[in-house]
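# My questions concern the predicted model and sequence given below.
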Amino acid sequence: MTIDIEKIRSETPGVDNSIHLLASGSALMPQPVIDAIINHTLLEARMGGYEAQAEESEKLEATYQSIATLIGAKKHEIALMENATAAWCHAFYALPLKAGDRVLTCEAEYAANYVAYLQRVKRDGIVIDVIPSDESGAIDTVALEAMIDERVALIAITWIPTNGGLVNPAAKVGKIAKRHGITYLLDACQAVGQMPVNVQQLGCDFLSATGRKFLRGPRGTGFLYVTEALIEGLEPIVIDHFAAPWVAKDQYQLRGDARRFENWENSYALRSGLSAAVEYAMAIGLDDIQQRSWYLANYLRGQLSDIPGAIIRDLGTEQCAIVSFTIDGKTPSNAVSQLRHKNIIIGASDPSSTRLDAEARNLPRVMRAAPHYYNTESEIDLFIAALKSA
């Protein structure tokens, strides 16, 4: 690994205040991201919001190219959003699904996505079918292929679930989708920022992501990738005069790029922070970030396994930087609260956030820790010691 941990930690003010092990919720921002947000806000204070946007227009425009580079896309395939759910919903609701169309999803699907499926079941008469998991808990790609028929209109999966370290075989799913000409929507909310992401290798038509998690950007930011092959044929569920200029009294014209999914008003200060976060991650290198964050997660799993009554709840043969666990006799909400009073930050995941998986495995509420590359082994050791006494 080539990451200079001392330098990274010196650029991360939050490490002085707590042991923060929740990158899967909202990671600690580095100083360049903080500076970008503050500086743009101060610029708005000095000259006004419109004027600040004009002053920084070139830098703000560069955000699209930075994100495209991060995920192996083209600039015109990127739309900036206020969060990953908004990005995902813009893609899903733009698809002209009709009664009888089948949507194939996974057992690890996120609640926000699944309730959208249910709404379109009620509204449009679509059918939701869940792809079985293999013996490791990941998507069974053989079973997926066997499920495909002429009624399958969409494959939509979560790459990494919110409730644990499972990494679904997203690229293998993409190959199957391409082979059968089926649209593929990938929720990469927990993947972007902790591992290399390349939409060409993944074979996805849409990819949604957030800024606040492993990418270390600000809350209120996210993005949507839309393959150029589909853009022109998609009518967003909501438009304004930025997405679709009013070209005649009785006519609008949708933009020719993915920004047809955006609207006119947004936070340019937060966009500045998102841009800085993307550049920061790429400067370190996503391969190195993955290697260190996944190493720390495995180190944590090893430490947890020495606690009597601890059960690691992560699935999959490949496991990422999210660690889910329970400990006999410890209530997650109480443990999280007690640790917080000691300035140690972890989280908990309710069964309702991934109901299919939770009910299939009879999961209770689980504790969730997600170390990132700025964390250290000694922080994990301190967390384990505090957890034992919580």
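The structure has been received and is ready for your questions.
# contacts and neighbour counts: CA atoms only from here.
Noted.
# for the chain, which helix is longest?
In the chain, taking DSSP state H as the definition, the longest helix is helix 286-304.
# Now do it: which elements does it pack against?
strand 310-312, strand 323-327, helix 377-389 (3 or more CA pairs under 8 Å, 6 or more residues apart in numbering; DSSP states H and E).
# A further structure is provided below for comparison with the first:
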Amino acid sequence: MYAWEFIRADTPATSRRAYLHNAGAALTPAPIVTAMQEYLALEAEIGGYAAAAREAERLDGVYHSIARLINAAPDEIALVENATVAWQMAFYGLAQTFKPGDRILTAEAEYGANYVAFLQIARRHGARIEIVPSTPSGELDVAALESMIDERVRLIAITWVPTNGGLTNPAAEIGGIARRHAIPYLLDACQAVGQMVVDVDAIGCDMLSATGRKFLRGPRGSGFLYVRRAMLERLEPPMIDHFSAEWVARDRYELRADARRFENWENNYAARLGLGLAADYAMAIGMERIEARCRELSGRLRAGLARARGITVRDLGANPSAIVSFSHERIAAAEIVAKAAAANITIGASDPASTRIDAERRNLPVLVRASPHYYNSEEEIDRLIDLCSTLP
């Protein structure tokens, strides 16, 4: 078991700044950076094709690493450029079969990138987007979801941990409803993977999208899509090439039998390698341990901010995530982010357009967003609380 001090030593920037922006892009551990640099150096020495051939076993192992991380099978994993591509491959693979009146059920805090895709399919195919109400504490109301199910529901698509608001939606309870009614279930786990335990079998999702750069601490330009094996044959990728589908005759192609049908031939092998190593790194620490640490540090931050004059914590949910959102009664989010940067504290901001329905319902301004991770210290949390407590 890794000690937190060792992990901080593995993250050299922690000696220079309090980095609390992991919901944007986390700091990558030094061993992963080194491994990616070595792979790029190999490409520079012998060429990209030869490097991929030499490292084929390690590169294939990335599928196994991601599968272990989320309790899936390697053939249910596609490696793609980012979480958006992963989500779009799944959504558009299903949505191209929608007919007028088909219903998409989603949550109030759904992410903007997903919602505009819903709107496009509604315009193209006449599908209907319907918002499942929330509970008083902010989570998707599973009883309301159950009551909305009928034969026209073609998809349940939920963001597990929204981009702001601290919320953690009840992913497994939603999965139970989807399974009982045999409705495809697409889960956006972009902010969940690397922060908390993810078990696709226990959740019951048919498709799950995630990124490498956030709480998993992998490189930018990496992500993955999980598709349950039983769901694969129902999804035709919206775009294919001769890696995702074999050209078997002049007038015919055959899609790959595994989730790699959602990939294309060319990709960033160094980033893929980094993604797999990030999954291994997290599992070596232990996801249960990581989740507990994230909740401990974010709980400390929320409690401290709640005591600060002029600060309103904007988080929802009975079991909030490590994304802490807040605002000041007089000072704009951008100014607070800049003041924190001047004090060597890295945080971010979240625009209402990213979760428009929730933001309009709660009349939210641009929010300050701080997102601690397991490599942060209590002292770093307290530094941000102290800074916010002394705002004029």
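On my side now, so go ahead. Everything numeric in this text was worked out from a predicted model, so none of it was measured.
# care to give me the TM-score?
TM-score for the superposed pair, counting by TM-score structural alignment, normalised by the length of the first structure: 0.98. Supporting figures: 389 aligned residues with a CA RMSD of 1.0 Å.
# where do the helices sit along the stretch 51-200 of the first structure?
Assigned by DSSP state H, counting those that start in this stretch, the helices in the stretch 51-200 of the first structure fall at 57-71, 84-94, 111-124, 141-147, 170-180, 199-202.
# Highest mean neighbour count out of those helices?
Comparing the helices of the stretch 51-200 of the first structure by mean neighbour count (mean count of other CA atoms under 10 Å), helix 84-94 ranks first with a mean of 21.
# How far off centre is that helix?
Distance of helix 84-94 of the first structure from its chain centroid, counting by CA atoms, centre = their mean, to the nearest Å, is 13 Å.
# Kindly report the same for stretch 240-254 of the second structure.
Worked out by CA atoms, centre = their mean, stretch 240-254 of the second structure lies 31 Å from the chain centre.
# follow-up on the earlier one: now render the helices of the stretch 51-200 of the first structure as a markdown table, adding distance to Glu11 of the first structure.
Listed next are those as a markdown table, based on distance: least, CA to CA, whole Å:
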| stretch | distance to Glu11 of the first structure |
| --- | --- |
| helix 57-71 | 21 |
| helix 84-94 | 26 |
| helix 111-124 | 34 |
| helix 141-147 | 42 |
| helix 170-180 | 33 |
| helix 199-202 | 30 |
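# do you know which of those helices lies nearest Arg361 of the first structure?
helix 111-124 (16.3 Å; CA to CA).
# chain center to the top strand by length along the second structure: distance?
Longest strand in the second structure by number of residues (criterion: DSSP state E): strand 153-159. Strand 153-159 of the second structure sits 17 Å away from the centroid of its parent chain (CA atoms, centre = their mean).
# Please apply the same query to stretch 377-390 of the second structure.
Centre-to-centre, stretch 377-390 of the second structure and its host chain are 26 Å apart (CA atoms, centre = their mean).
# do stretch 330-341 of the first structure as well
In terms of CA atoms, centre = their mean, the gap separating the centre of stretch 330-341 of the first structure from the centre of its chain is 25 Å.
# That stretch aligns to what range in the second structure?
Per TM-score structural alignment, the counterpart of stretch 330-341 of the first structure in the second structure is residues 331-342.
# tell me which residues in that stretch are buried?
Ala333, Ile336, Val337, Lys339, Ala340, Ala341 (16 or more other CA atoms under 10 Å).
# of those, closest to Leu367 of the second structure?
Ala333 (5.8 Å).
# Report whether the expected contact of Gly176 of the second structure with Gly204 is present.
Yes - contact criterion CA atoms under 8 Å: Gly176 of the second structure and Gly204 qualify, at 6.4 Å.
# That concludes my questions; thank you for your assistance.
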